[in-house]
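> Sequence first, then the predicted structure:
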Amino acid sequence: MGLWWRDVTVNVCSFSNHHVEVDVCDGNNIAQWKAVGVYGWPEATNKHLTWDLMRSIRHGSALPMLLFGDFNEIMGMHEKEGGAIRGERQIDAFRAAFEECGCRDLGYRGNIFTWQRKSVDTVIRERLDRCMADINWCNLFPYAEVIHFPICHSDHGAILLKFGDKPERRQQGKLFRFEALWLSSEDCSKVVGDAWLAGVGDSIHSRIEQVANSLSSWASKTFGDVRKRIKETERKLKATQGGQLDAHLMQRCNELSDELCDLHKLEESYWHARARANELRDGDKNTSYFHHKATQRRKRNLLKGLFNEQGEWKEDKEDMDLIIDQYFSKLFASENPSGFEEAIEGLEEMVTREMNENLDLEPTGEEIRDALFQMHPNKAPGPDGMHALFFQKFWGTIGSDVIQFVKAWWRGDVDLKESAFVPKRLITDNALVAFEIFHAMKRRGEGKDAADIIRTYERASGQKVNLSKTEVAFSKCVNLERRKEIVETLGVREVDKHEQYLGLLTIIRRSKKVVFMCLKERIWKKMQGWKEKLLSRPGKEVLIKAVAQAIPTYMMSIFKIPEGLIDEMHSVLAKFWWGSTATSRKIHWHNWESLCLPKAMGGMGFRDLKCFNQALLAKQGWRLCQDTSTLLHGVLKARYFKHATFLGALRGFDPSYSWRSIWGAKSLLLEGLKWRVGNGTSIKVWEDAWIPGEGAHFVPTPLPNSNLEL
């Protein structure tokens, strides 16, 4: 490998067949940051040499560091397509080195894959080349981006790292945003109140705009640039502490310390609002974490340009505004569907006339207030720059006017749509029904008149199915002629199988660990090493409980996750909790089972994902026992327990994996379920649990002459 540079002062520190290490210097030849080009060993038995090389270079320098090149390894199966499944140990070893170096992946623009190999039967593509850097380097170049070029004339595609300049502001002037830190001043309420009263008689939009202008002017004088004030206060404190202290200077030091503490709280509040890190609370001393999360969010959400309907790339703000307006105008336009009576014939009426009249009633002031205060205070602001926090904090001042405005809007043009949600149906019900259908299609099945079904749905819902984005998969019992006829009639694309439905894989293969490995990858991404160095211990606790352990909830409600994979997820969480230093991992003073105990018993109250998985599946079983009117119950009963209840159901022949998962959790239900005796006609005396109390729930062995049919 080679490294070239021009118009940059660079000192070569070390090099070999697998790396080049250089210091990038300023005009005085003082090293500012380190760049390391890497060519990883391609052999699986030698990959540990690449990771050891990365660690040794990282630990040998405190400079901000950039690592780039061909690492000959992937971070997860989402970075591989085709070919054999990559060994999880190889991926984990790369992740471990990545974390110990304190790096962040710089992402990419373009195709995810940077390497490919073609053969007669298959194409294998992987992301082997990447750029990664530590936090300090990312602070030096916050607008850096990586571009993946097409793979051409080689099995690798070129990658380009652009250090980037601050993007030009597309808007004229600075956008107003209400800042939570302003609430720390008692004068904020007076500014809002005076500005609101001054606009009496104007529209509510004009009054909010007037409040925004008054707050902007007041905040610039009161708070100024918080960072500059922090540096200036630190300079004063350092100068004061450097002299010979007497009583007067000691008091001055205390005053400056208090002022500096208040400024740090203001800075944290500022970045907390921009990070949208709702899993952590403001005031938790995690300013660096908020800052880096806000930077990542800004970079991820930046729109550089859009393609119009003609396929032309547009970067001008006015052109982008027009493209967005045209897209959504067309998306939500009505084609004036008809034939509703025929489409909904046979459906049970769930919303009565009386219920509909109550729904159409003008909302009361209390209902409007309750709706507002149920909003998260720190979510995205409206076009006026006001978060829900503004309206919640100053409801006493502006509440009556907001209520009047909402009621006036309600009495105007109202376009009520039928709800897309079915009462008492969970999204997991839809997923479970779909998996039974996919499983049945894999076993057997026949084609239906799909065109009539689609037209009926469009008439009933008022929504048009976009057939150009629709895929169709056929069971093995549909012959080729019938498949061709359906595809040509509908104008859709045929696929062997749908990759995902409602965020879940549609085909569960023999290796369950490989299928559900995405859960571990998602948790690892949330726990990446740079976060553990920025978060306080309470911050780590909240991130694990509120974010990481919530990731597998949806999938665990439908499938039983392999215990070995859950152990690996626990390992990722434990490593994040105990943390690591630049040179070594910290000792895990307690095993994960101890940390999962309640705090009252000496643990941390973390979730045992094995028990959690079992509990969620048992809950699905309990719903099948309690609510027999759902579509899910009807589908599963017809397939697995036609002449029994769920508790009496057998596993069945060739069941789907979702049914096997729920059926396997039935034992947990049976351990705790007990009949409440009424007339006793449904209770089997000798077989069912019905004896009250804390002791045995079953009748002991019956006497020889007992009636066993009771």
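Now that the structure is in, tell me what you want to look at.

> okay, CA-based contacts and neighbour counts for the rest of this
OK.

> Closest to the centroid, which residue in the chain?
residue 551 (7.7 Å; C-alpha atoms, centre = their mean).

> Tell me which stretches of the stretch 301-450 of the chain form helices.
317-331, 340-343, 353-359, 365-373, 388-393, 395-410, 427-443, 450-461 (DSSP state H, counting those that start in this stretch).

> tell me which strands and helices the third one is in contact with?
This points to helix 353-359. With contacts taken as 3 or more C-alpha pairs under 8 Å, 6 or more residues apart in numbering; DSSP states H and E, helix 353-359 sits against no other helix or strand.

> quick one, what contacts residue 124?
By C-alpha atoms under 8 Å, 6 or more residues apart in numbering, the contact list for residue 124 reads 80-83, 116-118.

> farthest-separated two in the residues you listed?
80 and 118 (13.8 Å; C-alpha to C-alpha).

> Which one of these two is surrounded by more residues?
Neighbours per residue (other C-alpha atoms under 10 Å) separate residue 80 from residue 118, with residue 80 holding more: 22 against 10.

> want to compare, so here's the second one:
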Amino acid sequence: MSLLGLNYCGLGLDAAVGELRDLIRSYNPVVVFLSETKMKSRAINKLKWSMGFQNGVAVDCVGRSGGMALWWREGVDVSVRPWCQYYIDAKISLEGKVWRFTGIYGEPRTELRHRTWEALRYLRRQDDLPWIYAGDFNEVLRQDEQIGGNSRNEGQMHAFRECLMDCGLTDLGYMGYSFTWNNRREGEANVQVRLDRGVATASFLEIFPNAQVEHIMTEESDHMALLIRTEATAPRRGPGQQRGFMFEEMWLKHDGYDHMIQEAWDNNPAADTGIRGFWQKLQDMSRDIKRWSFDTFGSVQAELKALRGKLEEAKVQQLVSGSSTVVRDIEKKLHDMYEKEEVMYRQRSRQEWLKAGDRNTTYFQNRASHRKRKNTVKALRREDGSRCATNEGMVEMALAFYQHLYTSEGSSNSDDILALIERSVDEAMNRELVGSVTDAEIETALFQMGPTKAPGKDDDSVVFMDATRESMEALKHVLQVYEVSSGQKFNIDKSSVFFGKGCPAERRMELKASIGISCEALSEKYLGLPTVVGRSKEGAFKHLPEQSWSKAVPTYPMGCFKLSRKACSKLTSIATGFWWGSAEGKRKPNKPGVCLPGLNHCAPEFSVREIRRVEEVLLDDGQGWDEEKLPEIFFDGDVDDILKIPVGRAGTDDYLAWNYTKNEVFSVRSAY
């Protein structure tokens, strides 16, 4: 089942009508929503019949602006609710599922856009039906949803994000081109924005877990069409493609887990020695563990369903027998299974900051579902620009890509490079490097990883040179020699170049073209952070509130940069709003064990503290921690950890230290 939504900016021209007819014929939607038709309802109804729809409603345009329409096919039970110039709201029943669709045309005037968010909150209070909301919102959630033109107003974006949060709506993402509106001007005057999107509640995603939004190119409108498929199927593994082994943290809660691991290890002797034999032993163990999980541990969801049914029967029986023993036993089993379910979703959601046992299963489930939707590969784009959406085709494309990527082109003349490298590894160091790995080294490496994480590493190379044609040619020659000698290709697409302020724009273009690099380094972000922070910190870190809204408190950027007081204040406001703001159109109730802002002498299990800068908890001379102020801001356990962090003393100089050896001196062994 699919829905089609489009802002047409006027449907009066024959070309626009013809394009709409082609879209409907190509995608066969059961529901069509049109905004900014710039037509009266009588004309829209005539158009509806010509498009093959027997049912629908229309909202008149006002002058030469506005106008909306909602059409639906025969066999779809639609109950339209009162509408206004911003939306058409409808209850839809189809194939045994009941849900709600609202088509939106957001207020185009910035100073009046709050009316759209007020209307959305009003709609959310009407009922708790699964809900999807789609159309032209005339606003974005983040700065990166626009290219060209002036920066978006942070206050307007914040109001949009707050509205979605209050209503419990999640952005469905998209497939296709990133920006849905284009002002169709040339050069620097061109502006493109993602104004159109689909958002939905968690309950909608429960009944349509594979719902997806696709951006469809159009010619007659400056907006792209939204194609929403509610029953889109996620790619599945084909015959013979088994899911790889994945450790489940909830296994640890089973009484027989330790015995099973020991038995699996003992029953799978290695057929070979060394690392190959160890790898084979782990492969055999993983099969035994998966079999045990299926046979003994079972499915958490299936077990919960069965226990709930047994509990209902036991309570009915209790009315007759008067005995509550069976009921208590089942309730205990349910308690244990709920704990396992929570651990399972916590692991899938990758939320490490909240420990197991807090009964936040709904939160974890939503995070896990969002993560699955985000990580699911629904299609790949071929070199000719066409899209491959079949599972078999994507498997072939992935295999071909990585076979090409990891196929060596051969190497020659490696001695030419080695002769230029000064020897830094002596015989003693070499013996240590090629020596056997000890159990203690393996244990140290393993326990440095998170219990449910996998290790990874990323290295970069930086070259400094003059901004001249000769220097660029010399660099090209060095890279070519390296490629021939090592067999490794230099990746132009992942490379960038940075020019000093004195380098003219014409020379920059010339040098980038000569080596084939199009990206300038400091115009990009690395790990989500600006590569350079200038005088305006507000501009460099204006994205942090956006990250906090969609993810969590950005502790990594805060550990790398000194944020302004204004940025800290915004982050504090977001955190307090999460706990005590509005949700789904209603004021959030006070949480038990959560301290309200401004209250003193409370003993909360969890409280929101104001986000501060480090300098505010140091002594005036900067030579130590302010032990009186620390407890006012941090929890007791955090205060103990902070006091263990040494603060530089007067008269001492900084020095380089290696964190992975006791004497702080680098050694080759510690680097591996």
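Nice, thanks for sending it over. Quantities reported herein were computed from a predicted structural model and do not represent experimental measurements.

> Quick check: TM-score for this pair?
TM-score for the superposed chains, counting by TM-score structural alignment, normalised by the length of the second structure: 0.70, backed by 546 aligned residues with a C-alpha RMSD of 4.3 Å.

> returning to what we had before: nearest to residue 211 of the first structure among the contacts of residue 124 of the first structure?
When these are compared against residue 211 of the first structure (criterion: C-alpha to C-alpha), the nearest one is residue 80, at 52.8 Å.

> aligned partner of residue 254 of the second structure in the first structure?
Under the alignment (TM-score structural alignment), residue 254 of the second structure maps onto residue 185 of the first structure.

> That match: neighbouring residues, count only.
12.

> same check, this time on residue 387 of the second structure
With other C-alpha under 10 Å as criterion, residue 387 of the second structure counts 14.

> Can you tell me, leaving aside adjacent residues, what's nearest to residue 519 of the second structure?
residue 496 (4.9 Å; C-alpha to C-alpha, 6 or more residues apart in numbering).

> Now do the contacts for residue 413 of the second structure.
Applying C-alpha under 8 Å, 6+ apart, the residues contacting residue 413 of the second structure are 484-485.

> that older thread, how close does the residue nearest to residue 519 of the second structure get to residue 463 of the second structure?
Counting by C-alpha to C-alpha, to the nearest Å, the gap from residue 496 of the second structure to residue 463 of the second structure is 11 Å.

> which of those two has more neighbours?
Neighbour count, other C-alpha under 10 Å: between residue 496 of the second structure and residue 463, residue 496 has more, with 17 against 6.

> isn't that one right up against residue 516?
No. Contact status for residue 496 of the second structure versus residue 516: not in contact, 9.9 Å apart, counting by C-alpha atoms under 8 Å.

> hang on, residue 474 of the first structure packs against residue 484?
No. With contact defined as C-alpha under 8 Å, residue 474 of the first structure does not reach residue 484; the gap is 10.7 Å.

> is it possible to export the helices of the stretch 301-450 of the first structure to a markdown table including distance to residue 273 of the first structure?
Formatted as a markdown table, the helices of the stretch 301-450 of the first structure follow (distance: least, C-alpha to C-alpha, whole Å):
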| stretch | distance to residue 273 of the first structure |
| --- | --- |
| helix 317-331 | 26 |
| helix 340-343 | 46 |
| helix 353-359 | 35 |
| helix 365-373 | 18 |
| helix 388-393 | 11 |
| helix 395-410 | 20 |
| helix 427-443 | 31 |
| helix 450-461 | 39 |
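
> between those helices, which one is nearest to residue 202 of the first structure?
helix 395-410 (11.0 Å).

> now the closest one: which residue numbers in the second structure?
Going by TM-score structural alignment, helix 395-410 of the first structure lines up with nothing in the second structure.

> And residue 123 of the second structure, what's its match in the first structure?
So residue 123 of the second structure corresponds to residue 57, using TM-score structural alignment.

> Next, find the distance separating its match from residue 127 of the first structure.
23 Å.

> Between these two, point out the one with more neighbours.
residue 127 (25 against 16).

> which residue lines up with the more buried one in the second structure?
In the second structure, residue 127 of the first structure lands on residue 194 (TM-score structural alignment).

> That match touches residue 145, doesn't it?
Yes. At 5.5 Å, residue 194 of the second structure and residue 145 qualify as touching, with contact defined as C-alpha under 8 Å.

> any common contacting residues for these two?
Common neighbours of residue 194 of the second structure and residue 145 (C-alpha under 8 Å, 6+ apart) are 178-179.

> And for residue 640 of the second structure, the neighbour number?
13.

> which part of the first structure lines up with the strand or helix carrying it?
Using DSSP states H and E, residue 640 of the second structure sits within helix 636-643. For helix 636-643 of the second structure, there is no aligned range in the first structure, judged by TM-score structural alignment.

> Can you name the element that comes right after that helix?
Following helix 636-643 of the second structure in sequence, per DSSP H and E, is helix 668-671.
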